[in-house]
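# need a structure here:
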Amino acid sequence: MTMANAADHETSGKLTVERIYADPSLTGPAPRSVKLSPDGKRVTFLKGKEDEQERLDLWEYNLADKQSRMLVDSADLMPGEENLSSEEKARRERMRLFAKGIISYYWGDDGETLLFPLGGDIFVYDLTKDAEEATKQLTKTDAYETDVKLSPDGKSVSFIRDQDIFMVDIESGKERQLTFDGEGTIKNGMAEFVAQEEMGRLTGYWWSPNSKKMAYLKVDESPVNIEKRYEINAEDFEVFEQRYPSTGTNNVLIKLGVLDLESGKTTWVDTKTQETAEETDIYIPRVKWLRDSRRLSYQWESRDQQTLKLMFADVETGKSNVILTEKSDTWINLTKDLYFLKRHNAFVWSSERSGYRHLYLYDLKGNLINQLTSGDWVVDKLYGVDEDKGLVYFDANKETPLEQHLYSVPMNGLGEIKKITQQAGVHTASFAKNMELFVDYFSSVKQPPQVSLRKADGTLVTWLEKNELDEDHPYFEFYQKAAKPEFGTIEAEDGQAMYYRLYKPTNMEKGKQYPVIVDVYGGPHAQRVTNTWGARNTYWHHMMADRGFVVFSLDNRGSWNRGKKFEDPIYRKLGEVEVKDQVKGVEFLKTLPFVDAERIGMFGWSYGGYMTIMSMFKEPDVFKVGVSVAPVTDWYLYDTHYTERYLGHPKTNEEGYEQSNVFPYLEGLKGDLMIIHGMADDNVLFTNSTKLFKALQDANKPFDMMNYPGSKHSIWGQKTRTHVFNTITDYFEKHLK
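Below is the predicted model of the structure:
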């Protein structure tokens, strides 16, 4: 089928790419960014407009009157399109956030104040005032304020402007600049590139609990190489001279300081220890205040990412102490699992020292009090502690790697772990400050996202969005005819179980064999095969199954949420065990009577794009058609923190780098390969694809390409995404059917 007749499916009642990316969303009216107010009286959330799902407004559900209502209409405050700064565009790309309107908001500790940025300015909403007077604009400048935060006492708002930290008093509107040397290569309170892209740290400053001090990072980018990056748009192009730390090159210099807001003085933290006295080439991936506001914790990570130290600093002197140290022969995964108790001199910490991530209780001197969880399963996220009940709450995959549930465990380590959520699928939670209520965000392959308010024991208080898949649901008519997934396991060569998901063609004929699309990611820190509603990926799988394809996904070794033994085989050489495991998946597929072994294709994005190319090059007799989107082709072009985590420093592993790149294997290409890339990609640079284009041309290897002017790594936008997936669909229809 070609794009020209793609619309034919629209009239035949079948799912199309056009419908997948149209409004209203097929997922249904699931609210986003759901939070409980500190006083537990309200649940707030962001909700898209019916006619424009990606334009978000601020809503509340009031527990007293059991009513939902819009608090702030984003279109009233900003009727036109938002003109994003380059810094904000980059932040949103790092967050994979593509909505418009009110995209984030924050509660004040008083439970009466809400803060949100919009259009580059800052607004507060006062719940004690009438609706007409509740919204107050705090800034109105040509500059673009980013990383907006509300002080814990609810009296001030802080933000970044022109590479410095500012604050504004909510009552008076008086503005104050806090740092003054942010310009050129110096950035105050801002997260450096690798922190945003690879560490999950999008900020560089933190209020103290008593609102009297502010910890912040001063980043000096001067040691980092200047790379010229071209962003090619439809009618012009821009050349960016970006400080980009390619693997093996210099990182930023980083300092941690504590600013006293009364005096304006900064005390710099001594981040060196006896063991690391000469070491400046480090990362600071996490910073968090202790509850007394006199001590600041930060995590010190070595460049090779095999050592992680939890440090406490005295904010008056800047002196640091090592509280605990984690070591690994491969790498240490970062988390945000650090919780300081309110009434006990202790904290909860997670560690993979056993091979699986589990929870531990320490005193403030770093002495282990209790190991709270154990077993061959993974704690995914620590939510907090109810000290009155002595319970620690966390998410984990204790019963099966396909699901995620909320659990509690006694803080004293003497009781059993209790499973709180019961419905089969994937649950994530957002707790009230007092840990008595939580919002449960749930979905499964049979249920699009549901949001409910529950007591800490799991008892339902109310539905915030039941999102039932009934006749009124936008996906109902398609779901009735959609292929349903089958799950199972395949044994890797080392005996470990790998989970797969399989969609059979919707209307199978007896004795007929069908082509297969292997939809792959395959890289670290991702899990594709779960019992969850997969949104647009799921819809495309359903659509392709309806068009006569088998759709198959396998989480190979190296992927996430299975423990370090499952992840570590990729260390120091990428694209080897991952490809072997995907071939194992195909060997399983070939045992199925309805699979055509001669028509196996692969599709992947980012690391999945890399996997597609490696599989096509290394196993040309297995994979006959491939569509690779935004692929890494040369790991020398990727950044320090990600690449060195898995491959080490290039000087110590030159062979591993060469064998992990795609170029040594391109002579193996036999089948049909389509490469797709955004021409303004600042994550996996477009150079990855252009370098491969040239190499394939020099080798006289035919291939196809589709490039998107102005698009970054996610190639986002309704029209653009529609074209991308029609292109992918067409390619498999033409070459694999």
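
# Every contact and neighbour count from this point should use C-alpha atoms.
Noted.

# if I read this right, Tyr642 contacts Gln196, doesn't it?
No - assessed by CA atoms under 8 Å, Tyr642 is found out of contact with Gln196, at 11.5 Å.

# Asp236 - how many residues pack around it?
9 (other CA atoms under 10 Å).

# Check which helix or strand the nearest residue to Pro31 once chain neighbours are set aside maps to.
Leaving aside its sequence neighbours, Pro31 sits nearest to Lys47 (CA to CA, 6 or more residues apart in numbering; 5.1 Å). Using DSSP states H and E, Lys47 sits within strand 42-49.

# For that strand, list every residue counted as buried.
For strand 42-49, the neighbour count (16 or more other CA atoms under 10 Å) marks 42-49 as buried.

# elements contacting it?
If you count contacts as 3 or more CA pairs under 8 Å, 6 or more residues apart in numbering; DSSP states H and E, strand 42-49 packs onto strand 32-36, strand 52-62.

# which helices and strands sit right next to the lengthiest helix in the chain?
Assignment by DSSP state H gives helix 718-735 as the longest helix of the chain. For helix 718-735, the packing partners by 3+ CA pairs under 8 Å, 6+ apart come out as helix 17-20, strand 625-629.

# thinking again about what came up before, output the buried residues of strand 42-49 as JSON lines; include the columns distance to Gly119.
Converted to JSON lines, the buried residues of strand 42-49 look like this (distance: CA to CA, whole Å):
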{"residue": "Arg42", "distance to Gly119": "26"}
{"residue": "Val43", "distance to Gly119": "24"}
{"residue": "Thr44", "distance to Gly119": "21"}
{"residue": "Phe45", "distance to Gly119": "19"}
{"residue": "Leu46", "distance to Gly119": "16"}
{"residue": "Lys47", "distance to Gly119": "18"}
{"residue": "Gly48", "distance to Gly119": "17"}
{"residue": "Lys49", "distance to Gly119": "18"}
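
# picking that back up, next, the angle strand 52-62 makes with the strand holding Lys47.
Relative orientation of strand 42-49 versus strand 52-62 (axes from the mean of the first three to the mean of the last three CA atoms, to 10 degrees): 160 degrees.

# Contacts for strand 42-49 next, please.
Applying CA atoms under 8 Å, 6 or more residues apart in numbering, the contact partners of strand 42-49 are 29-37, 53-63, 102-103.

# this one as well, want them side by side:
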Amino acid sequence: MESNEAREVQIPVSKKKSWSELKNVVCELRRQLSGLSTMVPGSLTFRTLPDGRTRIYFLSTPANGWETTLLCADVPPVASHGHRLAWTPVIEANFQSLSGAGRFSREEQLLWERKRLATWGITSYELHRESGKLVFPAASSLFQCLDTGFGPLFPAELRMNSCGAKLNPQICPSNPDLVAYVCDCDIWVSHTLTGCSVRLTFAHKGGRNMADDPLSAGLPSYVMQEEFSRYQGYWWQPRTPGDTLASGMSDYGPDGVYRILYEEVDESDVKIFCFPSSNSNLGEIEEFRFPRAGTPNSQSNLKLVQFILREGPQIVDVSTLELQYPLSVMFPWMEYLVRVGWTPNAD
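The predicted structure is shown next:
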């Protein structure tokens, strides 16, 4: 006869994982996501080569590789429907191991997180279609190469005298020898042939105290990157129909002036949070500005910096132009500066 006493039901409880086990789980998930995200080509750009071929540049992972790199595919003059293009590397295979020898900077890691990138390697690039110049960031520096239609190529590091991670490079549309980039929250420009580098903006002081250094130039705010997927914070003046492509020491355009429109971000009202450093075991603390829900966001304003290229070549006569009234005064209801650009004629 069965007992009428209530039986105790034991529910199996999963074993609590240790920190090392959780780390292994996260690494495995990241590896799986990395494999999925690199299967599809991204950042496609079309270019017509001097011999008439159409070349497609894109970022992906080669069949026998594990880092994202720059690849290309040439479109044949006559292609049948459903024709599969052959992928070929633009960059030498051993360049990846050389460029990734150093540790990635904090600025690069934060940018990858906001772009939702689960890979590493070459994650962005700039192409000047007329000249074939390629510029891309890697290992906190910038590299360049010239695609003449035959490769693969081994990039050369740009000579620059600025310290810190170089982010978001952009080639001047009217002179491929000029490359602008963001370094330590300010905009710099370098002449790729001579290595002449000039700091164009002076918004950031570079002090140790983040609370006393709220301004940045050429970098979108956290909300713009996280919620609106805008990672560009400055824009070269485009070529106008009457401009000729400049090179070396030549000026261009009707007035010979190079111009960059940029966003200056003021994060004075954004609260600062402190977190343990993920790159150190010494108990160091890192500071981040984070606009929590219901708290003030950063303020944006538009400015324009211009300069002239003299013989040498030397970048001279740098000046900054501002609006008569800040955007916050002209548009007090403005919350976000979502998109910025030049008119087609660059007027």
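
# tm score of chain vs chain?
After superposition, the two chains reach a TM-score of 0.68 (TM-score structural alignment, normalised by the length of the second structure), with 280 aligned residues with a CA RMSD of 3.7 Å.

# and the helices and strands packed on strand 42-49 of the first structure as JSON lines, adding distance to Leu437 of the first structure and mean neighbour count?
Formatted as JSON lines, these follow (distance: least, CA to CA, whole Å; neighbours: other CA atoms under 10 Å):
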{"stretch": "strand 32-36", "distance to Leu437 of the first structure": "8", "mean neighbour count": "19"}
{"stretch": "strand 52-62", "distance to Leu437 of the first structure": "14", "mean neighbour count": "19"}
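
# just to revisit the earlier point, ok and the strand holding Lys47 of the first structure relative to strand 32-36, angle-wise?
170 degrees.

# Mean deviation, strand 42-49 of the first structure versus the second structure?
Once fitted to the second structure, strand 42-49 of the first structure is off its aligned match by 1.8 Å on average (mean CA distance after the TM-score superposition for the first structure).

# Please, where are all the helices along the second structure?
With DSSP H as the criterion, the second structure has helices spanning 19-37, 95-99, 106-114, 222-228, 327-330.

# ok now the last one, how far from the chain's centre?
Right, the one you point to is helix 327-330 of the second structure. Distance, stretch centre to chain centre, for helix 327-330 of the second structure: 28 Å (CA atoms, centre = their mean, to the nearest Å).

# Repeat that for the first one.
Relative to its chain's centre, helix 19-37 of the second structure lies at 24 Å (CA atoms, centre = their mean).

# got the buried residues for that helix?
Neighbour counts over helix 19-37 of the second structure (16+ other CA under 10 Å) mark 34, 37 as buried.

# Could you list the residues in contact with it?
Residues outside helix 19-37 of the second structure that contact it (CA under 8 Å, 6+ apart) are 118-119.

# got it, and stretch 105-112 of the second structure?
118, 139-140, 165, 167.

# out of the residues you listed, which is most surrounded?
Leu167 (25 neighbours).

# State the distance from the alignment partner in the first structure of it to Phe193 of the first structure.
Taking TM-score structural alignment, Leu167 of the second structure has Thr146 as its aligned residue in the first structure. Going from Thr146 of the first structure to Phe193 of the first structure by CA to CA, to the nearest Å gives 15 Å.

# any idea how far stretch 41-58 of the second structure is from the chain center?
21 Å.

# And stretch 328-345 of the second structure, by the same measure?
That offset, for stretch 328-345 of the second structure, works out to 22 Å (CA atoms, centre = their mean).

# coming back round to it: just flag the most distant two among the contacts of stretch 105-112 of the second structure.
With CA to CA as the measure, no two of the contacts of stretch 105-112 of the second structure lie farther apart than Ala118 and Ala165, at 19.9 Å.

# Leaving out chain neighbours, which residue sits closest to whichever residue in the first structure pairs up with Ile285 of the second structure?
Counting by TM-score structural alignment, Ile285 of the second structure lines up with Val239 in the first structure. In space, and not counting its chain neighbours, Val239 of the first structure is closest to Tyr230: 4.7 Å by CA to CA, 6+ apart.

# And that neighbour, how close does it get to Thr462 of the first structure?
From Tyr230 of the first structure over to Thr462 of the first structure the distance is 51 Å, taken as CA to CA.

# From Gln196 of the first structure, how far out is the residue most central in space within the first structure?
Most central in the first structure under CA atoms, centre = their mean is Met95, positioned 6.5 Å from the mean C-alpha point. Using CA to CA, we find Met95 of the first structure at a distance of 8 Å from Gln196 of the first structure.

# what does Ile160 of the first structure align to in the second structure?
So Ile160 of the first structure corresponds to Val182, using TM-score structural alignment.

# circling back: who has more neighbours, Tyr230 and Thr462 of the first structure?
Neighbour tally, Tyr230 of the first structure and Thr462, criterion other CA under 10 Å: the higher count belongs to Tyr230, 18 against 15.

# Please look at the more buried one and Phe237 and confirm they touch.
Yes - under the criterion of CA under 8 Å, Tyr230 of the first structure makes contact with Phe237 at 6.9 Å.

# The strand holding Lys47 of the first structure: how far from the chain's middle?
Distance, centroid of strand 42-49 of the first structure to centroid of chain: 21 Å (CA atoms, centre = their mean).
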